[in-house]
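Chemist: Only the shape, not the letters, is given here:
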C-alpha cells in the first residue's frame, strides 16, 4: 500500500514538473525582441576640455549641457588612452572602440614611406567632389582599417538602418559615419555649401541641394560676432585683450566685437571660426533627420554629429579667452535647440544621445609663464635640423631623416638598409639625442614599443598610438605644459596632442532612451563608447574593439 502511494506521488510530482517546464517554455516562446532606441545621436565636440562643463556651468541655460547632465548620466573621469590626441584619431577611436594602433588613424596626417609625402587621414584621390567644383570632396574612410559601430549597425540591420555623418570638418563626418554609411557631409568654404564625395553618391540628395540653396553661410557671415551676455559677465575668462590670443586677418586686436562682414574676404571659410558655424552644423543635422525620416523606420538609425567650430576658436584664442566661453554659451543654445527638436520629432524616450570630445586643449605657455607655472615650447624645425646634423656626424653624411611630424621621427629605412647601418642602433641614437632639447620628457623607439608592453602610464599611451607601418621610428613626449611650435612667431592660442590630462580628460554624457540619472567617477576610456552602444543595440562590437561596455552603470 505504501509503495503504491509512493508511486502515485512520484507520478504526480513528475507531471507537475513536466507541466511547469512546458509552461516555462510557452512563456519563453512569447518573449519579444528587446526594445531598442529608434535613433542614436552621437555628438562630438571638437576641442572640449572636461573642465569647460563646470567652468561655464553658471552661464549655461537649463536646456542644453545642464539638461544632458541633469537628466542623463555623467562619466566624470573619462580619458583618451593613447597619443597623439588629435581630431582624426579621436573621432576614429570613439567609433571603432579601439586605438590608432589598431584602426590606423595615427594622426590627422602622417608620413607615407612609400610615396615620401604626408597623407591626410581622410584623403582619397580615387573619388571626386560632389557639391562643388573644388577638390575638398576627395575624401573617404579608406585609410581607417577597422570597422565602426555605425558599420556594425548597418550590417546587423541588413542595411535597413540609416547612418549619416555631419560636420564642418571632413574627418569629423567621414570617420564616425564609417565605411558603409548612407552618407557623410562636410563643409566647403569655397562655396559655403555642404558637400560629399563619389564614395557615397554621384549627386547630392534634393534635400541637401535645398539646404544649400538657403545660403545660410552667407546669412551668418553678414552679422558681427558680439558677446551673448554683457562682456563684464564673463568672469570665468580673462581680459578681452590678451597678448597670447590670436586675431582674425585684418584685425588689430583680439577684442569684441568682431566685424565678421568686413573680415570674411571673398570665401565662406570664416564660418568655421565663429559660433555661427555650430548653428549652421545644427541646422544641417536637423534637416538631415527630417529629410531622411531618421528614427521613423523599423530599424535604429544613427546620426554622427561633430561640432568643429570650438576647435578653430580654441586654437586661435586659447582656453582662457572670452571668445571660447562665448562660443560654448552659444553652443549650449544649439544643443538645447537640437534636444527640443528631438522632443517633438521622436520623443526623448526614443532617442539615445551621447556627447563627448575628440581631445582637450593646453593652456597657452605664455599665459602659464605669467602665472609662474612651468611651461614652454619646442621648435620642431630646430629639433629636426639639429638631429640631421648629429646623425651626419655619427653615421656619415646622408639623408637619414625622412620626416619629423606628430612629434615622431621617421628615419629613411631604404637608405639605412643600403648603407648597412643598424636601424635599431640609429633609433636608439636618435632617441638619446632628442633628450638634449629642453622640454623633452621621454623618447621611445619603435623597436622598444614592439618588444615591450605597458599596462598604464606614458608607455601605454605611446604603445596604443603606435602602428608600425604608419608611425615613426622614435616618439617624443614633452613635459606637461610644453608643446611644439612650427615657426619662430610668438605662440598664440592653444594646441593639443599631448599625453597630459588637459588633452586626454574629456566629457562623456549619456542621455535619453533607458539612461538613468546619475554620475560616476570610475575611470572610463574613450574606447568604451562603441562597445556600450553595441550592448544597447544588441549588435556586434566593431571588429577591432578593445573597450568595455559601461552598461553596468547606465542600464535601467
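Modeler: Arrived safely, thanks for sending. Everything quoted here is computed from the prediction, not taken from an experiment. Residues are numbered from 1 along each chain as shown.
Chemist: C-alpha only now, for contacts and for neighbours.
Modeler: Noted.
Chemist: how about residue 125, what does it touch?
Modeler: The contact partners of residue 125, taken as Cα atoms under 8 Å, 6 or more residues apart in numbering, are 138, 139.
Chemist: That one falls within a strand, correct?
Modeler: No: per DSSP: H, G, I helix; E, B strand; the rest coil, residue 125 lies outside any strand segment and is coil.
Chemist: What separation do you get for it and residue 198?
Modeler: 11 Å (Cα to Cα, to the nearest Å).
Chemist: How about residue 543?
Modeler: Residue 543 is 26 Å from residue 198, where distance means Cα to Cα.
Chemist: Over to residue 460?
Modeler: Residue 460 sits 38 Å away from residue 198, going by Cα to Cα.
Chemist: And residue 274, by the same measure?
Modeler: Applying Cα to Cα to residue 274 and residue 198 gives a distance of 29 Å.
Chemist: more neighbours, the two?
Modeler: residue 274 (23 against 17; other Cα atoms under 10 Å).
Chemist: so that one touches residue 309, yeah?
Modeler: Yes: using Cα atoms under 8 Å, residue 274 is in contact with residue 309, at 6.7 Å.
Chemist: in the chain, which helix has the most residues?
Modeler: helix 2-29 (DSSP state H).
Chemist: Identify the residues contacting stretch 370-378?
Modeler: 365-366, 368-369, 437-439, 480-485.
Chemist: farthest pair in those residues?
Modeler: 368 and 437 (19.9 Å; Cα to Cα).
Chemist: ok, for residue 510, nearest residue in space, not its chain neighbours?
Modeler: residue 354 (4.5 Å; Cα to Cα, 6 or more residues apart in numbering).
Chemist: which residues touch the one you found?
Modeler: With Cα under 8 Å, 6+ apart, residue 354 has these contacts: 41, 42, 43, 508, 509, 510, 511.
Chemist: Put this next to the previous one:
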C-alpha cells in the first residue's frame, strides 16, 4: 500500500513526532510545576503542649473538630511511638530538647531547678540576675535568659545561616517554655503571673517594640474576669473519665470561676487563669500579634522565620486533676478548638502551603495515685524529706558521720564529698551504701551513683540509658534515683506529677504538617523529640544545632 505523505512527513512518523512533542510539553509542564513548589518553608511553627501524653491525643480523637488536632492527624505525619528520650521528664528539660536536638548531658538543662554542686544554692533553669523583665517585677530566681543552655538551637543556626535576617520569636505561659525554645539569639515573651501581660526581658531588648506595647495597652488579660470554665461537651462525652470524687476535692470541680477577693483583676486572678483554657487562648492571640507585628512568614529578605509557641495550661490542669479527669479531657477539647482557629489564621495570613507546623510535648503524665490505686495499681507519693532523713540515718549508722547526704535535688541526691574526704572515707563506698539503701526504700526501683554515671557503667536497660542521658557531669548531683512505676516524689492527697523515665512520662505526640515537604500518615517508627531539630534543619538548609544527636525523619519527607 502506498504511503500518503503529509507535508513531506509520513503519517506514522508524524504521529510519533506529535507524541514526542506532547510528552515533551507534559514534561516541561511538570518541571514548571516542580519549580513553582517552594524550596523551603517561609514559616516554621513549633507548638509545644506542656504536659500532653500521646495517649490523650488519640483517646479523644473522635471528639476533635476538623481543624485542630484532627487536621494534624489527617494532613500531617504523626508518630505513635515518639518519646522524650531522657530520664528526668520535666518542662525545662523537654523544651530544651525540642529545638536543640540534644540530651541533658549536653545541653545542661537537667531539671526545672537544681542545686548547684559548688555553692549548694538553688539554681532555676533560666535565671540570670543580670537581666530583668521589661515593665514587670523581677525576682532573683525569675527566668530571664538562656544563660544555662549550653548548646545552640535550630533558631540560632537559622539566624547564623541567614546573617541574622531570619526572625525567631517564641511565646509561652512559662518563662522556661519561651526562653528554651528561643535559644541564644531568638526573642522570648512570657506570661507575667502578677500582671497577666506577656513581656520579654532585658536580655533580648531594652524596651518592647510598638506592636507589643499596643497589644499590652488593650489589656486582653482582663477580659476573662468573672467568667466560668464549664464543660464544653455533653455529659455523655465524659463517661469514660475518672470520677471527680477520686481526683479532686469537692471545691475543685466544674464550674471554675476566674475572679479574685479584691473584686477586680489582680495577681490572684492572673494566677488562677493558668489552670484552665484562657492563658492558652491569650498565648495564641499574642502569637498572632507577633506574626503581624514582626511580619513573620513574609520576611523581606526572603528567608524563613520561626515561631515557637508553648501552651502551658494543660500541664497545670494535669497536675491538679490528672490526665484521667474530665477537667483534663475538657481542656484538651478546648485546646483543639483554639488550634483550629490558629491554623485557619495561619492559612489566611501566610498560607499553610508555605508553612511547616510541628506539634509535640515536653513530657507526658502519670495518673493520680488515687486513680491508679482504684484500678489495682501499686502507686503512692514519696516524701523526699523523709527519704533524705532515713538515708542520712542509715549512713550515720554505717560510717559514723552525720549528714553525708547533704541535699535533695529531685531526683538526685548530693553527697558531701568534702566531708567524706575529711573523715577519710572512700567515696565509692559511701555512694554504694547510699544507693543500696535507696533501692530498699518503699517506692524506689533503682539508684545510680556518680562513679557509675562517670564511667558509663550502668545496666544495659532502657531506663538506665535514659537516666544516663539526663545526667550532666558538671551540673548534676551524685546519685540518680528512679521510682517504681506510678510512684512519684510529692505530697498531698490529690493531683499528680511527672519526671520519670516510664512511657507514660516519655511518650508524647510528634506531628509534622507541611504538604509541600511532608508525607501525611500514621508512622509506627520509633522517633524522639530530639529528631525534630535536625529534620527542620534539613528543610531549612541550615546546619543542625551544635549538640544535636537526633536523626532526620526522612521517612516523612517528600
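Modeler: Done, it's in. Source: prediction; values computed, not measured.
Chemist: before we move on, back to that, show me the contacts of stretch 370-378 of structure 1 that map onto helices.
Modeler: 365, 366, 368, 369.
Chemist: Residue 341 of structure 2 and residue 67 touch, don't they?
Modeler: Yes: counting by Cα under 8 Å, residue 67 is a contact partner of residue 341 of structure 2 at 7.5 Å.
Chemist: The two: who's more crowded?
Modeler: residue 67 (18 against 15).
Chemist: Pull the contacting residues for the more buried one.
Modeler: Taking Cα under 8 Å, 6+ apart, we find residue 67 of structure 2 in contact with 336, 337, 339, 340, 341, 343, 344.
Chemist: counterpart of it in structure 1?
Modeler: Applying TM-score structural alignment, one finds that residue 67 of structure 2 aligns to residue 63 in structure 1.
Chemist: gap between the two ends of stretch 230-245 of structure 2?
Modeler: OK, stretch 230-245 of structure 2 end separation, Cα to Cα: 17 Å.
Chemist: now swap in stretch 142-149 of structure 2 and tell me
Modeler: End-to-end distance for stretch 142-149 of structure 2: 15 Å, by Cα to Cα.
Chemist: what does stretch 115-125 of structure 1 give?
Modeler: First-to-last residue span, stretch 115-125 of structure 1, Cα to Cα: 14 Å.
Chemist: Kindly name the residues of structure 2 that line up with that stretch.
Modeler: The aligned range for stretch 115-125 of structure 1 is 119-129, by TM-score structural alignment.
Chemist: cool, stretch 305-317 of structure 1 as well?
Modeler: Counting by TM-score structural alignment, stretch 305-317 of structure 1 corresponds to residues 309-321.
Chemist: residue in structure 1 matching residue 432 of structure 2?
Modeler: Residue 432 of structure 2 maps onto residue 428 in structure 1, by TM-score structural alignment.
Chemist: typed the wrong thing, it's residue 396 of structure 2
Modeler: With the correspondence set by TM-score structural alignment, residue 396 of structure 2 lines up against residue 392 in structure 1.
Chemist: my read: that match touches residue 386, true?
Modeler: No: applying Cα under 8 Å, one finds residue 392 of structure 1 not in contact with residue 386, separated by 10.0 Å.
Chemist: returning to what we had before: list just the nearest of the contacts of residue 354 of structure 1 to residue 254 of structure 1.
Modeler: Using Cα to Cα, the contacts of residue 354 of structure 1 come closest to residue 254 of structure 1 at residue 43, 29.4 Å.
Chemist: List the contacts of that closest one.
Modeler: With Cα under 8 Å, 6+ apart, residue 43 of structure 1 has these contacts: 304, 305, 306, 307, 353, 354, 355, 356.
Chemist: Can you classify whatever residue of structure 2 lines up with it by secondary structure?
Modeler: Superposed on structure 2 with TM-score structural alignment, residue 43 of structure 1 falls opposite residue 47. Assigned by three-state DSSP, the conformation of residue 47 of structure 2 is strand.
Chemist: Tell me, how many residues neighbour the equivalent of residue 413 of structure 2 over in structure 1?
Modeler: Alignment note (TM-score structural alignment): residue 413 of structure 2 maps to residue 409 of structure 1. The tally of other residues near residue 409 of structure 1 (other Cα under 10 Å) stands at 25.
Chemist: Can you tell me what sits against the helix or strand hosting residue 409 of structure 1?
Modeler: Per DSSP states H and E, residue 409 of structure 1 falls inside strand 408-411. Identification of contacts with strand 408-411 of structure 1 by Cα under 8 Å, 6+ apart yields 111, 400, 401, 402, 403, 404, 471, 472, 473, 474, 475, 476.
Chemist: what about 10 Å?
Modeler: Strand 408-411 of structure 1 is contacted from outside by 84, 110-113, 384, 387, 399-404, 423, 426-427, 430-431, 434, 443-445, 470-477, using Cα atoms under 10 Å, 6 or more residues apart in numbering.
Chemist: Tell me which two of the contacts of residue 354 of structure 1 sit farthest apart.
Modeler: Spanning the widest gap among the contacts of residue 354 of structure 1 are 41 and 508, at 13.5 Å by Cα to Cα.
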